[in-house]
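quick one, fold the following:
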Amino acid sequence: MKKGLMEVMMLLFASMALLAGCASDASGDEKVTIGVTQIVEHPSLDAAFEGFKEALAENGYVEGENVTYDVQIAQGDMNNAQSIANNFVGDKVDLIFANATPSAQSALNATKDIPIIFTSVTDPVGANLVASFDEPGDNITGTSDTHPDAIPQTINFIVDELQPGKIGVIYNSGEQNSTVQVDVIKEVLGDTNVELVPVSVSTSAEVKQAAESLVGRVDAIYIPTDNTVVSALESVIDVAQKEDIPMFAGELDSVEAGAVAGSGFSYKDLGYETGEMAAQVLNGDKEPSDIPVSYPQSLKLVINKDAAEAQGLEIKDEWSDIAEFYEGD
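Predicted structure coming up:
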C-alpha cells in the first residue's frame, strides 16, 4: 500500500512539474505586437519613439525577441492616419502607440477596446482624447509634451530681450495642438504692445513660402511644436538666416537644428515615460484608465549660439543667468 501510494504521489508531482514547465514556456514565448502610428517623421517624434522602445526593453519587452513594432508614418495626412489606425484594429495588435495628436485622435476613433498609449500631444483634453488628466478614459492614456511654462518662458524672453514690434508664427490650423499654442501666445502677448502675425499652412510644402511672407513684416519668428512646420524646419531656418530674422522654437530638437532659442525638455525622456506606462498595461498591472496623463517635469531655456550668429542676433553675456547655451558638436 505504502509503495503504491508513493508511486502515485511521485507520478502526481511529476505531472504537476511538467504542467508548470509548460505554463512557464508558454509565458516565456508569448509575443506582443505594438502598432506605432506617427503623423510625420521629425527629430522630436523620432526621439520619443526611441525612448518608448528603450523603456519597454528595460521592462522585458525586447524588439525582435518578444515584441514586434509595426511602424506606420502618415506623412502628415489625417486620412492616412485613420487608415493606419483602422488597419491596426483589423490586425488585432496588442497595443497602439500613438505619436502626436492627429495619430492619437485617429486611433481613438478606430477603437475603444485596444489600449492606446499616446505621447507628443499638446492638449489631450482639448483634443477630446481624454476626459481629464487624472481620469483619462477606458482604453487611453499617455503623456503631453506641453509644460505650462514653456511657451510663456520663450515668448517673454523674446519680448524682454529683443523688444520686437511684431512676432510671426507659422502653424497648421488643422492641427488642434497648434491652434492651442497660438492661443497661448496671444494670451502671453496680451499685456504687451507686441503684435502677433500668424501665418497658416496646410502642408510642409507651403512652409517656406509662409516664412518668406513674413520677411519685412516681423522682427522675430516663433515655431510651435507643429508637426507640419517642424518637418520642414530647414526651409524656415534658411529664410531666417538669409533675412536676419531670429527664429525661436517650441522644443529643443529644433533649437539644435538651428532655431535661436526655445524652452523644452528631452522628447526621448518623454517617450521613455510613455513606454513605462505601456509596460504596465502589457504586464496586466494596470489598465489605461488607472494611469493619469502626465507632462514633462523639467524645463529649460536653451540658446543656440551658432544659430543666433547666423540669424544676426548678438548674444548678451547676462543670458547665461537665465539659459543654457548650445554650441553644436
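
switch to C-alpha atoms for all contacts and neighbour counts from now on
Will do.

next secondary structure after the longest helix along the chain?
Counting residues, the longest helix found in the chain (DSSP state H) is helix 2-29. Elements were assigned by DSSP states H and E; along the chain past helix 2-29, the next helix or strand is strand 32-38.

run the chain-centre distance for that following strand.
A distance of 15 Å separates the centroid of the chain from that of strand 32-38, by Cα atoms, centre = their mean, to the nearest Å.

got the contact list for it?
Strand 32-38 is contacted from outside by 45, 66-74, 81, 84-85, 88, 93-100, 103, using Cα atoms under 8 Å, 6 or more residues apart in numbering.

helices of this structure, residue ranges please.
Under DSSP H, the chain gives helices at 2-29, 43-58, 78-91, 101-110, 150-162, 176-189, 207-213, 227-230, 233-243, 252-257, 267-283, 305-310.

elements contacting the fourth one?
Right, the one you point to is helix 101-110. If contacts are counted by 3 or more Cα pairs under 8 Å, 6 or more residues apart in numbering; DSSP states H and E, helix 101-110 sits against helix 78-91, strand 95-99, strand 116-121.

how about residues contacting the last one?
By Cα under 8 Å, 6+ apart, the list of residues contacting strand 116-121 from outside reads 45, 48, 95-101, 104, 107-108, 139-146, 177, 270-271, 274, 277-278, 288.

another sequence for comparison is provided below:
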Amino acid sequence: MRRRNFVMLLGGAAVLSLRARAQQSPKMWRIGYLGFGSASSWTSEIEALRSGLRGLGYIEGKNISIEYRWAQQADQTFDLATELVQMNVDVIFAPASTQVEPARRATNRIPIVFAQHADPVGLGDVASLSRPGGNITGMSMLLTELSVKELEILSETFPNAARIGVLWNPTTPSHPTAVRAIVAASEKLGVRVVLAPAGSVAEIQEAFAMMSREQVSGVLVLSSPLYNTHGELLAEYQMKHRLPEIFANKGNVNAGGLISYGADLDDLYRRAAAYIDKIFKGAKPADLPVEQASKYLMVINLKTAKALGVTIPQNVLARADEIIE
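Just a heads-up that it's a prediction; the model follows:
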C-alpha cells in the first residue's frame, strides 16, 4: 500500500508539474505583417498596433511574435503573402487594400485583418460591413468620401483654381472608384481635374512634370501605401514644380506636404489590435463587423505654405486640428 501511494503521489506531482509548465509557457501567437515600402515610413502606425496589442496583454517575445514582410512594389505582395501562409501564421495583418487583395488570393483559411481599407465592400473583400462573411475584417477609412472632401478643401484654399491635379495609383485597388467620385465632384465645384496616374517612383516624377505643363493650381494625392512611403519625395516635387499638395495622411504633411485631411491612422491601427485579440480568443472574422474610422484630422504646414508663397484662407486655417509652423 505504501508503494502504491508513493507511485500515485509521483503521478500526481508529474501532472501538477505539467500544468505549471503550461501556465508558465503560454501559446506563442504569430502575426504575419504584410507591409508596403520601408518599415521606417510606418513607425508610428506600427507602434500604434503594438501599443494596442500590449494593452490587450500581448507582449512580443512572450506570447506573440510579429513576422514582418515588406514589399517594395505591388507585384511583390502576393509572393510575400504566400510566404506568410506557408509559415502558417495565426493572423495576417494586411493594413490596406493594396495588401488585402494579394493576401486574399493567397489564403481563404488564415484570418486577415486590415486597418485602413478604403472600400472593403466595394472591392468585394467583405460581403457587408455588418457581416463580413469570409476570413477578412478590420477597420475602414472611407477613402472615396475623404477624397471628395480633400478636393473641396483644396478648392477652398485656392478659390481661383481652374485646374487641380489628381495623383492616383493604378495598382491601388480602391483608386478607380475614388477617381470617378472626384471627377463627378469637380463638375459641381466648377474645376477641371487633371488625372495623373503613377504606380512607381519613376512615374511619380513623370506625373508631376505633366501636371506642371497642364498648369494645375494644386495636387490632390490619393492615399496609397506607395505615396505614404515616399512622402519626402512628393514634398520635393511639390517645391520643384510649385504645386501645393493635399493628402489623406498626416505623415505626408510632416514630410513637407501642405495640407492633410483624413482618418487618424494611429487610431485605426490601435483599434485593429482588438480584432486580432478576438480572433485569438476564438472569434471568426466572418462574424466581426467592419468598423469605420471615427477620428479625422486636418493638419496644415505653414512652413511649407511660406516656402511656396501660399496664403491659407482664414476659414480653412480655423478648421485645422494641428498647425505646423
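
ok, residue 194 of the first structure touching residue 168?
No - if you go by Cα atoms under 8 Å, residue 194 of the first structure and residue 168 don't touch, sitting 10.5 Å apart.

so which of these two has more stuff around it?
residue 168 (22 against 16; other Cα atoms under 10 Å).

that one is in contact with residue 213, isn't it?
No - look at residue 168 of the first structure against residue 213 with Cα under 8 Å: they stay out of range, at 9.8 Å.

distance check, the spatially most central residue of the second structure against residue 29 of the second structure.
Geometric centre of the second structure, nearest residue: residue 116, 4.0 Å, by Cα atoms, centre = their mean. From residue 116 of the second structure across to residue 29 of the second structure, the span is 23 Å (Cα to Cα, to the nearest Å).

same question for residue 244 of the second structure.
Relative to residue 29 of the second structure, and taking Cα to Cα, residue 244 of the second structure is found at 45 Å.

higher neighbour count, those two?
Regarding residue 244 of the second structure and residue 29, a neighbour count based on other Cα under 10 Å identifies residue 244 as having more, with 24 against 17.

corresponding residue for the more buried one in the first structure?
Correspondence of residue 244 of the second structure to the first structure, assessed by TM-score structural alignment: residue 246.

could you do residue 169 of the second structure as well?
Using TM-score structural alignment, the partner of residue 169 of the second structure in the first structure is residue 172.

do the same with residue 312 of the second structure
Per TM-score structural alignment, residue 312 of the second structure is aligned with residue 315.

just residue 84 of the second structure next, same as before
In the first structure, residue 84 of the second structure lands on residue 88 (TM-score structural alignment).

over to residue 193 of the second structure?
Under TM-score structural alignment, residue 193 of the second structure pairs with residue 196 in the first structure.

and for residue 142 of the second structure?
Match for residue 142 of the second structure (TM-score structural alignment): residue 146.

my guess is that match contacts residue 297. True?
No - using Cα under 8 Å, residue 146 of the first structure makes no contact with residue 297, being 9.9 Å away.

between the two, which one's more packed in?
Shown here are residue 146 of the first structure and residue 297; by other Cα under 10 Å, residue 146 has more neighbours (23 against 10).

measure the nearest residue to that one once chain neighbours are set aside to residue 79 of the first structure for me?
Spatial nearest neighbour of residue 146 of the first structure, excluding adjacent residues (Cα to Cα, 6 or more residues apart in numbering): residue 122 at 5.3 Å. Distance, residue 122 of the first structure to residue 79 of the first structure, by Cα to Cα: 21 Å.

who's more crowded, these two?
Each of residue 122 of the first structure and residue 79 has its neighbours counted (other Cα under 10 Å); residue 122 has more, 24 against 12.

check contacts around the counterpart of the more buried one in the second structure.
Superposed on the second structure with TM-score structural alignment, residue 122 of the first structure falls opposite residue 118. Shown in contact with residue 118 of the second structure (Cα under 8 Å, 6+ apart): 96, 97, 140, 141, 142, 143, 144, 174.
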